[in-house]
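> Return a 3D structure for these sequence lines:
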Amino acid sequence: MEFVIITGMSGAGKSQAIKILEDLNYYCMDNMPPALLPNFAELCVSSSKDVNKVAVVADIRSGIFFKDLFNSLEILRSKGILYRILYLDASDDELVKRYKEQRRPHPLSATGTIIDGIQEERYKLEEVKKRSDYIIDTTNMKLGQLKEELHNIFVQGNILYNLNITLMSFGYKYGIPQDSDLVFDVRFLPNPFYIEELKDFTGNDKNVQDYVMSFDSSEVFIDKLVDMLLFLLPHYVIEGKTNLVISIGCTGGKHRSVTITNRIASILSGQNYRIIVNHRDITKQKR
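As a prediction, the model looks like this:
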């Protein structure tokens, strides 16, 4: 039997994840007290029905009962029931934003602020996160991207590094993305904006891509940047980093940065990393 335990930060997408797995023909249960995990797993194993794929959400909503999780995991292991833990996470700023948009209180913020509840939850989940088989950071993920990620893991069996890489193009005229970990400037490349037949297109269009990549400096830059990233990324994984934002900027964020970002994303996607592409300024008003 395939037994998946979904946990992680409140607001990080566990409800969406359980719905996605249900659509993938998992028998699903939400908000299960951890102490009941062994009994529930045994019930599924002994069921006369063909229950061979199970997913449950066990998280901080269990309150004082959540401390039973580690004991239940030991019982599952002793009974020969194999399980995998899927941990969903997101940045503090994104979690605060989601709670404010939904106008819901954090389960641990009854006597404090949302950020107080988030920080307390991170502390309580620290050991669970270390034991997790898969860690997905949904900070910059759309629902469709989460679906694709879970399909890759639980249907295709593609095991990716627990590092989400967001490749973000941006325009310097609109400011550097605040959550950037690494920032690269491609304004040294010739600007398609000043080519009349190209200015109204973007780096998602082939004519702009062909122009930007027609210069030797573009290829050299990509080769050097990829070489550096392939050196850095395994070290980020070893250090336990789960979310990395690489920002690539040009003047307006529509031509050069978009082209280079797309090219880097294409290369890194074949290196067993989770890649999320975000063209932050591509639709903003023309100059």
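
> all contacts plus neighbour counts: C-alpha atoms, from now on.
Noted.

> what comes up buried for the helix or strand encompassing Arg77?
When secondary structure is defined by DSSP states H and E, Arg77 falls within helix 69-78. For helix 69-78, burial by neighbour count (16 or more other C-alpha atoms under 10 Å) applies to 69, 72-73, 75-76.

> same check, this time on stretch 277-287
For stretch 277-287, a neighbour-count test (16+ other C-alpha under 10 Å) marks 277-282 as buried.

> Just the ones of the residues you listed in helices?
When the buried residues of stretch 277-287 are checked against helices using DSSP state H, none is located there.

> what's the following helix or strand after the longest helix along the chain?
Counting by DSSP H, the longest helix found in the chain is helix 216-238. From helix 216-238 onward toward the C-terminus, using DSSP H and E, the following helix or strand is strand 243-250.

> Off-centre distance for that following strand?
Going by C-alpha atoms, centre = their mean, to the nearest Å, the spacing between the C-alpha centre of strand 243-250 and its chain's C-alpha centre is 15 Å.

> what's that strand packed up against?
Helices and strands touching strand 243-250, by 3 or more C-alpha pairs under 8 Å, 6 or more residues apart in numbering; DSSP states H and E, are strand 164-171, strand 182-185, helix 256-268.

> elements contacting the helix or strand just after the shortest one?
Heading C-terminal from strand 182-185, the first helix or strand you meet, by DSSP H and E, is helix 206-212. Judged by 3+ C-alpha pairs under 8 Å, 6+ apart, the packing partners of helix 206-212 are helix 256-268.

> one more to put side by side:
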Amino acid sequence: MTAISMHEDSPPPRSILLVTGLSGAGKSSILRILEDLGHEVIDNPPLGMLDEIVARAEKPVAIGVDSRTRGFDATLVLAALSRLRINPHLHAQLIYATAEESVLLRRYTATRRRHPQASHGTVKEGIEAEIRLTSPLRAAADVVIDTTDLPPPELRQLVEARFGQWEDGRGEGLTVALMSFAFPAGLPREADMVFDARFLRNPYYDPSLSALTGLDPQVAAYVQADPDYSGFLDRIDGLLELVLPRFVQEGKKYATIAIGCSGGRHRSVTLVEALAQRLGAEPQQGVSGDGQGESVSPASSPRGQWPVVVMHRELARQGRSSWRWANRPGGGQQPSDDSPAS
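Predicted coordinates:
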């Protein structure tokens, strides 16, 4: 007789997200996005009510906690988080929103709002006080989201990719984000691995291709014709096949793989799209990733195992809708490019 484990049919742990951070860094925007993703959102409840709120909730919960919260104390927040984390039926995470001090100052100056820690001082003094007050939370955060250079559409992309769920429940493990970017615009702060595609020939210098992007077949064909393109793509693919399962073993829930070039519009976009096609494909026994008939074991290949989201940073900054799920069943809801600013 075959023994059946009682754990096989048990529901996955319920997501509990504590969202905190610096005032003006986008905490409210993050909570709105999480609400769109199906979380019950409660902003700034008294700290003493956190356990009761979680106990009564019947679906994923996102709770906003910051220096405005009645009885706020970073030590008490961390103690509550510890209690939630030891509950095997919950998956509790701490999200910390931040931005550079100069950016926070500019945002407060533009809105003319009073900083919660500056009732008897300047906005700058309030920001500095809040940084000190919340520093233990930043140190303990599972996810730190820096919105310094992050437009609202990109913020939505990050939150959706990290905390959105697959409709068939497979969103409990690793989510892989593939991002194209331009080196002159800065490295993506959230990148776990970065690859440089600037050695490939550049379509920018072809007048017929300069205004196009790697999403256009003419540009993709031009980049793919470089004699080193296939070898470069194969090596990235092979490295990810080694590394991604190890990320899962370490308990990582999100991995960002970034590929950069000079402008972030041609070579990097082409490579990200090609890599997404490989990683998003379901593995087939007896068929290799290049279709040459070599055997690939589904158990050892990362293909199709995890959600893969594609993001093109520079295209997003130009106002283009530039992200998609590569293999999310049911087609995840795409964020609009006119999302409200935080």
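
> could I get the buried residues of stretch 277-287 of the first structure as CSV with distance to Asn262 of the first structure?
Converted to CSV, those look like this (distance: C-alpha to C-alpha, whole Å):
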residue, distance to Asn262 of the first structure
Val277, 8
Asn278, 10
His279, 9
Arg280, 13
Asp281, 14
Ile282, 13
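
> Can you tell me which of those is nearest Tyr27 of the first structure?
Here the nearest of these to Tyr27 of the first structure, counting by C-alpha to C-alpha, is Val277; it sits at 32.1 Å.

> mind checking how far that closest one is from Gln145 of the first structure?
Counting by C-alpha to C-alpha, to the nearest Å, the gap between Val277 of the first structure and Gln145 of the first structure amounts to 10 Å.

> What of Leu125 of the first structure?
24 Å.

> which of the two has more neighbours?
Applying other C-alpha atoms under 10 Å to Leu125 of the first structure and Gln145 shows that Leu125 carries more neighbours, namely 18 against 14.

> Which position in the second structure pairs with that one?
Taking TM-score structural alignment for the superposition, Leu125 of the first structure sits opposite Leu137 in the second structure.

> Spit out the contact partners of Asp196 of the second structure.
Under the criterion of C-alpha atoms under 8 Å, 6 or more residues apart in numbering, the contact list for Asp196 of the second structure reads 259-261.

> want to throw those residues into JSON lines with distance to Leu244 of the second structure?
Putting the contacts of Asp196 of the second structure into JSON lines (distance: C-alpha to C-alpha, whole Å) gives the following:
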{"residue": "Ile259", "distance to Leu244 of the second structure": "16"}
{"residue": "Gly260", "distance to Leu244 of the second structure": "20"}
{"residue": "Cys261", "distance to Leu244 of the second structure": "23"}
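
> Take those and write them to TSV, including neighbour count and distance to Val219 of the second structure.
What follows is the contacts of Asp196 of the second structure, written out as TSV (neighbours: other C-alpha atoms under 10 Å; distance: C-alpha to C-alpha, whole Å):
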residue	neighbour count	distance to Val219 of the second structure
Ile259	29	16
Gly260	29	16
Cys261	22	14
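
> Which residue ranges of the stretch 1-150 of the first structure form strands?
Ranges of strands in the stretch 1-150 of the first structure, per DSSP state E, counting those that start in this stretch, are 2-8, 27-29, 53-57, 83-89, 134-137.

> which residues does Glu120 of the first structure contact?
By C-alpha under 8 Å, 6+ apart, Glu120 of the first structure lies in contact with Leu108.

> that older thread, ranking the helices and strands packed on strand 243-250 of the first structure by burial, who's on top?
Most buried of these, by mean neighbour count (mean count of other C-alpha atoms under 10 Å): strand 164-171, with a mean of 26.

> what residues does the longest helix of the first structure touch?
Contacting residues not belonging to helix 216-238 of the first structure are listed as 161-163, 189, 212-213, 260, 263-264, 267-268 [C-alpha under 8 Å, 6+ apart].
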